[in-house]
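Visitor: Kindly return the folded structure for what I paste below:
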Amino acid sequence: MKQNFTVRQGALDGVEAFLSVAEHRSFRRAAAQLGVTPSAISQTIRMLEARVGAALFVRTTRSVGLTEAGERFLSRAKPAFEELIGASELARELGQKPAGLLRLSVPSAAVPIVLEPLIASFCRAYPEVEVEVVASAELVDLAAEGFDAGVRMGQFIEADMVAVRLTPPFPFMVVGNPDYFRRCGRPERIDDLRSHHCLRMRRSNGAIAPWPFVDGHKAVEAIVSGPLIAQDYPTLLGAAIRGVGLAHVPGPIAAAPIADGRVETVLMPFAVTTPGVFLYHSGRHQALPKLRAFIEHVKFNH
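Guide: Below is the predicted model of the structure:
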């Protein structure tokens, strides 16, 4: 037989009044503590006893005592009520100041470029907040997976999310090692990629991502082939730096190796520009102080 574990409506009504009367052994003193009249306390206790189905107090003109049922009720109700009060206090603290665990879902490529400087300064500014960064290429359901916010490129964020910009718009670049270009030549047109070793990305849904470009005002997706498939941009960029082939990667993660000459760009006239990287979450009214503090920190530092 299936048991019903649902708490009855009003099942906790009167428990605080009962505990106060049990503590003071007085309806009058309990009423003073709770800021109500003695008659209101008496009525509340009568209603509780009716729900429980047993007398909880022995009342005389001079004293108030607990029945055996009242003693048993007290032994279980008092610690349970104190736990509820403690839980409420913890929840209230999290609702009033930045504290607790802030969980972020972030693509691995964004961690060193976008988040590391922010997280370091945020942790110094808010020592009562613990930040957990879960690096994943998958687009996760924030609420279902227990995340406070995520970080993604703007084109992948659902329209019902609140987004906060982390980077300006940037291009996707085709990059390769100078030695690779000496061996294989430099592609001048999109079609030239057919004869090159192109390092490809497998999306979280299992599909191989084409390389997007813009030819004039026309969007073009190039189907490329090559010796390596990976699931993140840093792996593809690392392989390109080592001369394995060409990689099509976000501009910010390629900036350092471009600057020091480890890779060079090609096909820049055809580069597609993305909206940039954003922090996103489900809505302002649901954001706890820890997330609001992180959002303000992001805005202040960008």
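Visitor: Please count neighbours and contacts with C-alpha atoms only from this point.
Guide: Will do.
Visitor: counting contacts, what elements does whichever helix in the chain runs longest pack onto?
Guide: Counting by DSSP state H, the longest helix found in the chain is helix 68-96. When contacts are defined as 3 or more Cα pairs under 8 Å, 6 or more residues apart in numbering; DSSP states H and E, helix 68-96 packs onto helix 15-24, helix 289-300.
Visitor: What helices and strands are in contact with the shortest one?
Guide: When contacts are defined as 3+ Cα pairs under 8 Å, 6+ apart, helix 15-24 sits against helix 27-34, helix 38-52, helix 68-96.
Visitor: got the angle between the first one and helix 38-52?
Guide: Counting by axes from the mean of the first three to the mean of the last three Cα atoms, to 10 degrees, helix 27-34 points 100 degrees away from the direction of helix 38-52.
Visitor: packing partners for helix 27-34?
Guide: Using 3+ Cα pairs under 8 Å, 6+ apart: helix 27-34 touches helix 15-24, helix 38-52.
Visitor: what about the strands in the stretch 151-300 of the chain?
Guide: Remark: strands assigned in the stretch 151-300 of the chain by DSSP state E, counting those that start in this stretch are 162-165, 170-176, 198-201, 211-215, 218-222, 229-230, 246-250, 264-266, 273-274, 277-281.
Visitor: Can you lay out those strands as TSV showing distance to Leu74 and mean neighbour count?
Guide: Output for the strands of the stretch 151-300 of the chain, formatted as TSV (distance: least, Cα to Cα, whole Å; neighbours: other Cα atoms under 10 Å):
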stretch	distance to Leu74	mean neighbour count
strand 162-165	48	18
strand 170-176	65	23
strand 198-201	63	25
strand 211-215	69	18
strand 218-222	71	13
strand 229-230	62	16
strand 246-250	64	26
strand 264-266	75	18
strand 273-274	63	16
strand 277-281	44	24
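Visitor: Take those strands and lay them out in TSV including distance to Glu68.
Guide: Formatted as TSV, these follow (distance: least, Cα to Cα, whole Å):
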stretch	distance to Glu68
strand 162-165	56
strand 170-176	74
strand 198-201	71
strand 211-215	77
strand 218-222	79
strand 229-230	70
strand 246-250	73
strand 264-266	84
strand 273-274	72
strand 277-281	53
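Visitor: run this one through as well so I can compare:
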Amino acid sequence: MNPRKFSDLFIFNRVAEERSFTAAARSLGVTQSAVSQTIKRLEREMGIRLLSRSTRSLAPTAAGERLLETLAPVIAEIDAKIEVLERLREQPGGRLRVTCGKHAADTLVWPAFSRLIAAHPEIDGELSVENRHVDIVAERFDIGIRLREDLEMDMVAVPVGPPLRAVVVGAARYLDTCDPPRTPRDLSAHRCIGFRNAGGTLSPWSFEKDGHAETVKVSPSIVVNDGDALVGAVCAGMGLAYMLEDLAAPALKDGALIEVLADWCPPFPGYHAFYSSRRHPTRAFTLFLEALRQENKKRVHG
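Guide: Below is the predicted model:
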């Protein structure tokens, strides 16, 4: 059906209900002239008179009554469906699909996600933890959690995590055998442990000091693709490793690892929640964003 024809039928139904062009126009927020012209056009296209008009009254013709018998229940059902959908918008039920990497899941997303599902069991939640780059639109995820630098241009990005920091660390047993690096360029003289990301490339080692940024492509003697394996390898004295400070924190605290190049490793913006700019947020989606913000506050303020 031509979309305009449906609009004309809707206006005809309203006029028949109100028994007045003026009242129908007022309820629809249009002029009386517009309503009158619409009815004339509808009658002309259908080739039949639908309304009987006089100076004092307006009523459907026999043909108009037959049309209303079909039209009125359909419009009433559509109105009822729309009302149900509008109520659902205010309710947190429905499906929520979230994707993120392992570090984001461990430190931020899982605590927020699990707390939301516990508070709202009517939400069907799915959390996909994987380090590969995920096209959330193609794979039908509602929201993803990544670093801002990894986001596409057509995505809305909302900061949800505290600043992060990368560190270069080594085991005491390894550093006892050599001079620690003083600048990033000194890394060429060291055994390094590389991390292969989900795209198959080695993660670069990025540094900054006094406004000077420097990226080093190390030639690793060992390569892993798992954060726990990276920590295990460096704790075993296999060389220096570059990783998020959160991963190294327990071993740094108990003295198993020692940080080097600390003055070359400033904090950088943390995780962002991202979603398609074309997406209409559901109530569950909005609640999850708020849960992420609350988790971030807990981490920042202890």
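Visitor: what's the TM-score here?
Guide: Their TM-score after superposition, calculated using TM-score structural alignment, normalised by the length of structure 1, is reported as 0.66; 265 aligned residues with a Cα RMSD of 4.4 Å.
Visitor: Pick the most deeply packed of the helices and strands packed on helix 68-96 of structure 1.
Guide: Highest mean neighbour count among those (mean count of other Cα atoms under 10 Å): helix 15-24, with a mean of 19.
Visitor: Phe172 of structure 1: which of the helices and strands packed on helix 15-24 of structure 1 is closest?
Guide: helix 68-96 (40.0 Å; Cα to Cα).
Visitor: List the buried residues of that closest one.
Guide: Across helix 68-96 of structure 1, burial judged by 16 or more other Cα atoms under 10 Å covers Ala69, Gly70, Phe73, Leu74, Ala77, Lys78, Leu94.
Visitor: Equivalent analysis for stretch 175-190 of structure 1, please.
Guide: For stretch 175-190 of structure 1, a neighbour-count test (16+ other Cα under 10 Å) marks Val175, Gly176, Asn177, Pro178, Tyr180, Phe181, Arg186, Pro187, Ile190 as buried.
Visitor: Distance to Gln9 of structure 1 added to those, as JSON lines?
Guide: As requested, the buried residues of stretch 175-190 of structure 1 are arranged in JSON lines below (distance: Cα to Cα, whole Å):
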{"residue": "Val175", "distance to Gln9 of structure 1": "64"}
{"residue": "Gly176", "distance to Gln9 of structure 1": "67"}
{"residue": "Asn177", "distance to Gln9 of structure 1": "69"}
{"residue": "Pro178", "distance to Gln9 of structure 1": "73"}
{"residue": "Tyr180", "distance to Gln9 of structure 1": "72"}
{"residue": "Phe181", "distance to Gln9 of structure 1": "74"}
{"residue": "Arg186", "distance to Gln9 of structure 1": "73"}
{"residue": "Pro187", "distance to Gln9 of structure 1": "72"}
{"residue": "Ile190", "distance to Gln9 of structure 1": "67"}
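Visitor: now, which of those residues lie within helices?
Guide: Here DSSP H is the test, and the buried residues of stretch 175-190 of structure 1 give Pro178, Tyr180, Phe181 as lying in helices.
Visitor: Pretty sure the first one sits against Val263.
Guide: Looking back up the chat, that one is Pro178 of structure 1. Yes - with contacts counted by Cα atoms under 8 Å, Pro178 of structure 1 reaches Val263, the gap being 6.2 Å.
Visitor: Gly227 of structure 2: what's it in contact with?
Guide: By Cα atoms under 8 Å, 6 or more residues apart in numbering, the contact set of Gly227 of structure 2 is Leu247.
Visitor: So what does it match up with in structure 1?
Guide: Aligned counterpart of Gly227 of structure 2 in structure 1: Tyr233 (TM-score structural alignment).
Visitor: On the three-state scheme, Phe122 of structure 1 is what?
Guide: Three-state call for Phe122 of structure 1 (DSSP: H, G, I helix; E, B strand; the rest coil): helix.
Visitor: What does it correspond to in structure 2?
Guide: By TM-score structural alignment, Phe122 of structure 1 lines up with Leu116.
Visitor: what's the answer for Phe181 of structure 1, then?
Guide: So Phe181 of structure 1 corresponds to Leu175, using TM-score structural alignment.
Visitor: for Gly276 of structure 1, same thing?
Guide: Correspondence of Gly276 of structure 1 to structure 2, assessed by TM-score structural alignment: Gly270.
Visitor: from memory that match sits against Ala157, does it?
Guide: No - Gly270 of structure 2 lies out of contact with Ala157 (Cα under 8 Å); the separation is 11.7 Å.
Visitor: Figure out which of the helices and strands packed on helix 27-34 of structure 1 is closest to Leu102 of structure 1.
Guide: Between Leu102 of structure 1 and the helices and strands packed on helix 27-34 of structure 1, the shortest gap by Cα to Cα is with helix 15-24, which sits at 33.9 Å.
Visitor: That closest one vs helix 27-34, what angle?
Guide: Angle between the axes of helix 15-24 of structure 1 and helix 27-34 is 120 degrees (criterion: the same axes, to 10 degrees).
Visitor: mind checking how far helix 15-24 of structure 1 is from the chain centre?
Guide: 41 Å (Cα atoms, centre = their mean, to the nearest Å).
Visitor: what's the answer for stretch 219-233 of structure 1, then?
Guide: 30 Å.
Visitor: What's the local residue count around the equivalent of Ala104 of structure 2 over in structure 1?
Guide: Here Ala104 of structure 2 is matched to Ala110 in structure 1, going by TM-score structural alignment. Applying other Cα atoms under 10 Å, we find 20 other residues in the vicinity of Ala110 of structure 1.
Visitor: quick one: contacts for Ala110 of structure 1?
Guide: Val151.
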